[in-house]
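1. fold the following and give me the result.
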Amino acid sequence: MPYDLVIRAGRVITATHELTADVAIEGEKIAAIGHGLSGRRTLDADGLYVLPGAVDGHVHLSLHTAYGRTADDFYQGTLAAAYGGVTSIVDFVDPRPDQPLLAALAERRGEAEGRVVIDYGLHMTLTGPMIAARPAWREEVPLAREAGCYSFKLYTAYPGYYLPDDALLQALEAVAAVDGLAVVHAENWPVIQTLTRRFVAAGQVEPRWHPASRPAITEGEAVHRVLALARLTGARVLIFHISCAEAVHALGMARARGQIAFGETCPHYLVLDDAAYLRPLPEALRFLCQPPIRGQVEQEALWRAVAGRGLDVISTDHCPHPDEQKQAGAANFTRTAGGISGIETRLALMHTFGVRRGQISRTRWVELCCTAPARLFGLRGKGELLPGADADIVLFDPTRQVTLSQAALHSAIPYSQYEGIQVSGYPVATISRGDVIVDQGQFIGQPGRGRFCVR
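-> Have a look, this model is predicted:
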């Protein structure tokens, strides 16, 4: 009896194995992997890689900030993701200080439903102002966990989010009590504020001063401090967007003590370097992000950590601010909205700069971008090519040459930080729960077909 769809004769690559085989799909699930499988429909994958759908556990779609809203809503952002071989994302719920967590979750899901084209989950954010304003927040954490928010975002930076150490301790205790995962933005905010004020007072307001205002030690110290408090509370922690060797070292020390702790980095830290801040205006401002993009020495250290399993996942921290929000800092870099757009380019960039350059193997590439994120973020049935798993699959042409450009990408912003970079290898088809939603450069899915994942 034929299957609904058979992907024929591709090079199947998982986090542990490679083989040439057929992959059969029945309904929304992978039904079989083997040879000579027959389907009512077939896709010829000869010469292509067959990968699990990529999982991006760190994106900011339709994010409301003091600068305004990010450019990609849940439709545009997940459309771009699908073109890039991403079949699941995890975004954020940012409750107002006076807002119950479940009300904020419902509001955020309302923004996504009817628009997402791939499956999605949500991290729940716990902020300093919330902890100060609403004692009931602690009783709401188990309710958010039951509603599907397995992970909780904590910040040691930014007005409106910053958790001083006493509040950070309380937040980690609450996450540990529900056996959740704390995902943490770790930088030393008071020190960064002090350094930034000094640069501004000295008239050093050009983009090139941005990385100096947030030096690697302010990240490494904060990572060490977060992990120390996590050790005290027993919380499991993922440190987001690690950009420097000092943070990697702090993470390694915690693991050596037996802590359950993980690390994430992003393509912009592995591909770009701080020379971007020396570019002329307005271009240089487009590269401002937190933590900043650092120099080549730090980049090389990150690649060693990625290859040596000192880091666990690669996410994008996709935060596509419109150009007017970026250019708000034309006279003073501190007024620029920080963020990098990368939801569509991760698989291709990591294949080009990781696999093709011998930094990582093909199986490690799949582990970092597909399998480990699914497991770490609690996305059951995702990130694997196994019978019974969701039929989230990418066909990737390893020989396709693409020059990245804003015109060819699908984010709503009118620029790309990767403009002009040539990649070797690119997705040519994306399948989400058995539906072919992108094929040969054409989107053939439907807005709203994506589902909320209870993680």
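2. please count neighbours and contacts with C-alpha atoms only from this point.
-> Fine.
3. roughly how far does G310 sit from G378?
-> Here the criterion is C-alpha to C-alpha, to the nearest Å. By it, G310 lies 21 Å from G378.
4. going along the chain, name the helices of the stretch 151-300 of the chain.
-> With helices called from DSSP state H, counting those that start in this stretch, the stretch 151-300 of the chain shows them at 165-177, 189-201, 210-213, 216-233, 245-256, 267-271, 296-307.
5. most packed of these?
-> Highest mean neighbour count of the helices of the stretch 151-300 of the chain: helix 267-271, a mean of 23 (counted as mean count of other C-alpha atoms under 10 Å).
6. now the other sequence, so there's something to compare against:
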Amino acid sequence: MEDDGLLIAGGTVVTAGGSFPADVLCREGRIAALLSPGESRPAVEVLDASGCYVLPGGVDVHVHLQMPVGDIVSTDDFASGTIAAACGGTTTVVDFATQERGQTLEEAVAQRRAEADGKVAVDYSLHLAVTDTSERTLRVLPRLVEEGYASFKLYTVYPALYLEDEEILRLLEVARETGAMPLVHCENRAIVERCTRTLLLAGKREPRYHPQARPAEAEAEAVRRMLALAGVAGTPLGIAHLSTRAALGEVCRARTRGQEVWVETCPHYLLLTEAEYERPGFEGAKYVLTPPLRKESDREALWTALIGGGIDWISTDHCPWNYRGQKERGREDLALIPNGAPGIETRLMLLWSEGVTRGRISPERFVALTATQPARLFGLYPRKGAIAPGADADLVVWDPARRVTLRAETLHQQVDYCPYEGWEVVGGPREVFLRGRPVVREGRFVGAPGQGEFVPRYSLMVGR
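-> Here you go, the predicted structure:
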């Protein structure tokens, strides 16, 4: 099949703004036209999407592929992780070029591009994870934004990554000056370090103590402080993986003051709670991620915000570690359990099943949360996250009746467990297209590593 002659016919197109019956004509990797059902146009292939929705390919702007921590590396590399993304209906991911202490940002970008280019099975981009405010860093940031790296990841915690408030304020000012989007991991470092040290000294080293090591107050305080700094800098603020009702309260108060703040959460905070840490033996280690899973009241508050528009997009924070040999390193010390869990393949299926199928959100809201809004906020729209003439033909034929039982052995994520093992989800991708080319057929990967491209991001479409 040529890549310039695909007609997806008979389906219901779903965008963030509405749903309607239409046939989608794709040529030369882009959407050429939306046609009235049955309107005749020549095409090399006509795909029957009757009974299905046609969605824009998912956009996951928070993944950690091939991420080194000490002497271990997260289990999905850029090939396996993006194959898993495609099989779940995601056609664009944004990873991180993380500046190690003493490394230049240019070196971090070059290293990450070398690891990903020629290997990715879907399109990708990179955030700049900045760890210093040296004169060189501040000088090169505007140029990197102009080259298509239009977002900064900033950390308030982790010895190798955290920035002091003064440094964060300066980087927020650079974000304002360049139009880049700052995305902040919000936890109070002093609280986390003190709580962790106290637990370890008391001999409380098991996974069940993970929420106590990183309490809700650590997130809420850091969110409040970052909002204050962003207010002084006069820049919008993106908050990564928000997990608590208390932090939501800080966001609501800031928005009432007129502050522009954008909020991400993840499926695991919507679907799981800290009860997972009470699993027998060391099984709770599978759910050690940062921030931790929270209380049922936090989970309910996140759903309320999601339904009401208070949460802006859903990412995975995909960072998989094998239970055997990696998570198990922390059997004697909670602090040694590598933080993170898999999710790049299951994001869309879980949110559709628990959100749309159960009547909590509409298909249009689903598309906004998983594709259109992250594409808008991070400079990918309208090339990505849209079904409109001129957009990339990244499309998912979504079968709302498809039933899948999630099992680690049948998923494409290269990790030895699934946090949702045995869950049955209703609704899933039947076919997936990347720039008009098939990558998934009847749920089976038919693409190839290396077919994805780097996507530069220049202008950010923000403004509530």
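7. re earlier: would TSV of the helices of the stretch 151-300 of structure 1 with distance to G85 of structure 1 be doable?
-> Formatted as TSV, the helices of the stretch 151-300 of structure 1 follow (distance: least, C-alpha to C-alpha, whole Å):
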stretch	distance to G85 of structure 1
helix 165-177	32
helix 189-201	35
helix 210-213	31
helix 216-233	31
helix 245-256	28
helix 267-271	15
helix 296-307	21
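8. contacting residues around stretch 355-362 of structure 2?
-> 307, 354, 363, 366, 400, 426-427 (C-alpha atoms under 8 Å, 6 or more residues apart in numbering).
9. just the buried members of the residues you listed?
-> 354, 363, 366, 400, 426-427 (16 or more other C-alpha atoms under 10 Å).
10. of the residues you listed, which belong to strands?
-> Within those, residues falling in strands by DSSP state E are 400, 426-427.
11. want to throw those residues into TSV with distance to R194 of structure 2?
-> Output for these, formatted as TSV (distance: C-alpha to C-alpha, whole Å):
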residue	distance to R194 of structure 2
P400	47
V426	43
G427	44
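12. what is the nearest of the residues you listed to G118 of structure 2?
-> Distance to G118 of structure 2, by C-alpha to C-alpha, is smallest for G427 among these, at 31.4 Å.
13. which residues touch that closest one?
-> Contacts of G427 of structure 2 (C-alpha under 8 Å, 6+ apart): 349, 352-353, 357, 398-404.
14. now structure 1: which of the residues you listed match?
-> Using both residues aligned by TM-score structural alignment, their matches' C-alpha atoms under 8 Å, structure 1 keeps these contacts from the contacts of G427 of structure 2: 349, 352-353, 398-404.
15. what sits against the residue most central in space within structure 2?
-> Structure 2 has S315 as the residue nearest its centroid, 2.7 Å off, counting by C-alpha atoms, centre = their mean. Residues in contact with S315 of structure 2, defined by C-alpha under 8 Å, 6+ apart, are 60-63, 241, 264-267, 347, 370.
16. from the residues you listed, which ones fall inside strands?
-> Going by DSSP E, the strands hold 60, 264-265 from the contacts of S315 of structure 2.
17. quick check, nearest of those residues to E278 of structure 2?
-> E278 of structure 2 has its nearest neighbour among these in T265, at 23.0 Å by C-alpha to C-alpha.
18. neighbours of the closest one, just the number please.
-> Neighbourhood size, T265 of structure 2 [other C-alpha atoms under 10 Å]: 23.
19. try E147 of structure 2
-> Per other C-alpha under 10 Å, the neighbour tally for E147 of structure 2 reads 12.
20. and for F445 of structure 2?
-> Per other C-alpha under 10 Å, the neighbour tally for F445 of structure 2 reads 19.
21. what is the equivalent residue in structure 1 for it?
-> Matched across to structure 1, F445 of structure 2 falls on F443, judged by TM-score structural alignment.
22. tell me the contacts of its match?
-> Applying C-alpha under 8 Å, 6+ apart to F443 of structure 1 gives the contacts 79, 83, 437.
23. can you redo these as TSV with secondary structure?
-> Listed next are the contacts of F443 of structure 1 as TSV, based on DSSP: H, G, I helix; E, B strand; the rest coil:
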residue	secondary structure
L79	helix
Y83	helix
I437	strand
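24. just name the closest of those residues to T14 of structure 1, please.
-> For the contacts of F443 of structure 1, the residue nearest T14 of structure 1 by C-alpha to C-alpha is Y83; the value is 20.2 Å.
25. quick one: map E409 of structure 2 onto structure 1.
-> Under the alignment defined by TM-score structural alignment, E409 of structure 2 is paired with A407 of structure 1.
26. so how far is E100 of structure 2 from the nearest residue to D394 of structure 2 once chain neighbours are set aside?
-> Counting by C-alpha to C-alpha, 6 or more residues apart in numbering, D394 of structure 2 lies nearest to L434, which is 4.5 Å off, once chain neighbours are set aside. Going from L434 of structure 2 to E100 of structure 2 by C-alpha to C-alpha gives 33 Å.
27. got it, and R224 of structure 2?
-> Taking C-alpha to C-alpha, one finds R224 of structure 2 at 27 Å from E100 of structure 2.
28. still on that earlier bit, which one (most neighbours) among the contacts of G427 of structure 2?
-> M349 (25 neighbours).
29. I figured that residue hits W423, correct?
-> No - between M349 of structure 2 and W423 there is no contact under C-alpha atoms under 8 Å: 10.8 Å.
30. what about A375 of structure 2, which SS state?
-> Relying on three-state DSSP, one would call A375 of structure 2 helix.
31. next, the contact list for it, please.
-> 59, 381-382, 384-385.
32. ok, A240 of structure 2 next?
-> By C-alpha under 8 Å, 6+ apart, the residues touching A240 of structure 2 are 183-186, 263-265.
33. and the helices in the stretch 301-450 of structure 2?
-> 347-351, 363-367, 373-377.
34. which one of the ones you listed is the most hemmed in?
-> helix 347-351 (a mean of 26).
35. now for that helix, which elements pack on it?
-> Applying 3 or more C-alpha pairs under 8 Å, 6 or more residues apart in numbering; DSSP states H and E, one finds that helix 347-351 of structure 2 contacts helix 267-271, strand 424-434.
36. quick one: average offset of the last one versus structure 1, please.
-> Superposing on structure 1 and averaging over aligned pairs (mean C-alpha distance after the TM-score superposition for structure 1), strand 424-434 of structure 2 comes out at 0.7 Å.
37. where does that strand end up in structure 1?
-> Strand 424-434 of structure 2 maps onto residues 422-432 of structure 1, going by TM-score structural alignment.
38. only the buried residues of the matching stretch, if you could.
-> Within stretch 422-432 of structure 1, the residues that count as buried by 16+ other C-alpha under 10 Å are 423-432.
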